[in-house]
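[1] from the sequence below, what's the structure:
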Amino acid sequence: MQNRTPRIPEQPAPNPADLDARLTLELASVVTGARRRALRDGDRQIDTAHLLHSLIESDPAVREAFDGGPQLARVLGYLVQRSIGYGLRWQGSVEDSGAVPVVRGAAADGWSPSAVSAMEAAGHRAGLRGESRAGGLDLLSALAADTECRAVEVLARAGVDAEWLAARAAEATAEASRQV
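    Model (predicted):
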């Protein structure tokens, strides 16, 4: 019997050495979790909803950015429905919010263009603060800022204002930077 689960290459995104160098250990763990979730869900690519799900599960600062349990519970509910095959159905399609041109070739295999854009934006946000590595709140801000990505669709269906969440994540990141 042939395995029908698509294989997602181990490369995290275009220019993997540069990206890996720009991630905190915690965010690297998020990427690993998103990859595992995509494989388990039978998806061809890691998309922004996989990143959001893994980010919420693994980063307490991200959970705090939601400002209370009901919103977070609704978001997790949608994400869990998706992972068990109900609710939001994107399997077999490529996520492309239009934020970046569609990347073709082996360098982007296993990642949706929107997920690549979010990872790059997270690194850029960290760089603007003078940090060499992106963290979970950087990625949350980047995900919430892309109004056309699947993560924002999940947030909207759960009643979370993505602009508000992006601003809260940016505030929390700035506050954490001031405390260091």
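
[2] CA atoms for contacts and neighbours, from now on please.
    Fine.

[3] other SSEs contacting the helix or strand harbouring Glu64?
    Here Glu64, judged by DSSP states H and E, is contained in helix 60-65. Secondary-structure packing of helix 60-65 (3 or more C-alpha pairs under 8 Å, 6 or more residues apart in numbering; DSSP states H and E): helix 48-58, helix 136-145, helix 162-179.

[4] please provide the structure for the following sequence as well, for comparison with the first:
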Amino acid sequence: MRNPPSRVPHQSAPARIDELEAQLAPELMSVVAGARRRAHRGADAQIDTAHLLHSLLEADPEVRAVFDGEPQLTRVLGYLVQRSIGYGLRWQGTVEDSGALPVVRRREVPGWSPPAATAMAAALNRAALRGAPRARGLDLLAALAADASCRAVEVLERAGVDTLSLTDRVSAASRQVSWE
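    You can find the predicted model right below:
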């Protein structure tokens, strides 16, 4: 009698996650762990860009410093907290797919929404262009702000953040940061 086909994902999937996370600075690995916890607590199937933004803002002082003062940062965190408790922006339990970048379909990472995986890949590319061996929080913030159709940008815009101006501030801050 033949065994039914296995429903367990092929072993290469965890290697892809390990490969991705191995290229992150320790601070950014902490951000990913926080985003993973947020997704799990919210019964979301995947880490999305709003999970990443929320964890990034809580964990990285360099990222918080690029916002136009405390009121703007407070508004962004307010939207993110509302989302995490199931109030306000109604994404809980849904899968994020901004559709902004068709290449995302080929870059699927188990447990990550396609836009979140694309943002992380863009953060890694940004670090590589700088000659850095690992991506940092400012790399990820720049990548998140670049996808006008992702949940993170929706949160930023609802909080009154001009994402083009934010991208400029991230670039300026990146030039001032000592990259290891």
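
[5] please state their TM-score.
    Overlay of the two chains. TM-score (TM-score structural alignment, normalised by the length of structure 1): 0.86; 168 aligned residues with a C-alpha RMSD of 2.2 Å.

[6] that older thread, centre of the chain to the helix or strand that comes right after the helix holding Glu64 of structure 1, how far?
    Using DSSP H and E, the next helix or strand after helix 60-65 of structure 1 towards the C-terminus is helix 69-83. Distance of helix 69-83 of structure 1 from its chain centroid, counting by C-alpha atoms, centre = their mean, to the nearest Å, is 15 Å.

[7] what's the average distance for helix 69-83 of structure 1 when superposed on structure 2?
    Helix 69-83 of structure 1, aligned to structure 2 and superposed, deviates on average by 0.3 Å (mean C-alpha distance after the TM-score superposition for structure 1).

[8] that helix vs helix 48-58, what angle?
    In terms of direction (axes from the mean of the first three to the mean of the last three C-alpha atoms, to 10 degrees), helix 69-83 of structure 1 departs from helix 48-58 by 130 degrees.

[9] contacts for helix 69-83 of structure 1, please.
    Applying C-alpha atoms under 8 Å, 6 or more residues apart in numbering, the contact partners of helix 69-83 of structure 1 are 37, 41, 49, 53, 63, 66, 87-89, 154-155, 157-160.

[10] list only buried entries from those.
    Arg37, Asp41, Ala49, His53, Arg63, Phe66, Leu88, Val154, Leu155, Ala158, Val160 (16 or more other C-alpha atoms under 10 Å).

[11] residue contacts, the second one?
    By C-alpha under 8 Å, 6+ apart, the contact set of Asp41 of structure 1 is Ser83, Ile84, Gly85.

[12] where's it relative to Ala144 of structure 1, distance?
    Taking C-alpha to C-alpha, to the nearest Å as the measure, Asp41 of structure 1 and Ala144 of structure 1 are separated by 23 Å.

[13] do the same with Leu137 of structure 1
    Distance from Leu137 of structure 1 to Ala144 of structure 1, by C-alpha to C-alpha: 10 Å.

[14] three-state assignment of Arg44 of structure 1?
    On the three-state scheme (DSSP: H, G, I helix; E, B strand; the rest coil), Arg44 of structure 1 is labelled coil.

[15] which residues touch the residue nearest to the spatial centre of structure 2?
    When C-alpha atoms, centre = their mean is applied to structure 2, the residue found nearest the centroid is Leu52 (3.5 Å). By C-alpha under 8 Å, 6+ apart, the contact list for Leu52 of structure 2 reads Val31, Val32, Gly34, Ala35, Ala116, Ala152.

[16] most neighbours among the residues you listed, please name it.
    If you count neighbours using other C-alpha atoms under 10 Å, the busiest of those is Ala116, which has 32 neighbours.

[17] map it across to structure 1 for me.
    Superposed on structure 1 with TM-score structural alignment, Ala116 of structure 2 falls opposite Ala115.

[18] how about that match, what does it touch?
    Taking C-alpha under 8 Å, 6+ apart as the contact definition, Ala115 of structure 1 lies against Ile46, Asp47, Thr48, Leu51.

[19] so can I have CSV of those showing distance to Asp96 of structure 1?
    Listed next are the contacts of Ala115 of structure 1 as CSV, based on distance: C-alpha to C-alpha, whole Å:
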residue, distance to Asp96 of structure 1
Ile46, 12
Asp47, 9
Thr48, 10
Leu51, 15
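
[20] and which of these is nearest Thr24 of structure 1?
    Closest approach to Thr24 of structure 1 among the contacts of Ala115 of structure 1 (C-alpha to C-alpha): Leu51, at 14.8 Å.

[21] distance of that closest one from Ser112 of structure 1?
    Relative to Ser112 of structure 1, and taking C-alpha to C-alpha, Leu51 of structure 1 is found at 11 Å.

[22] ditto for Arg22 of structure 1
    19 Å.
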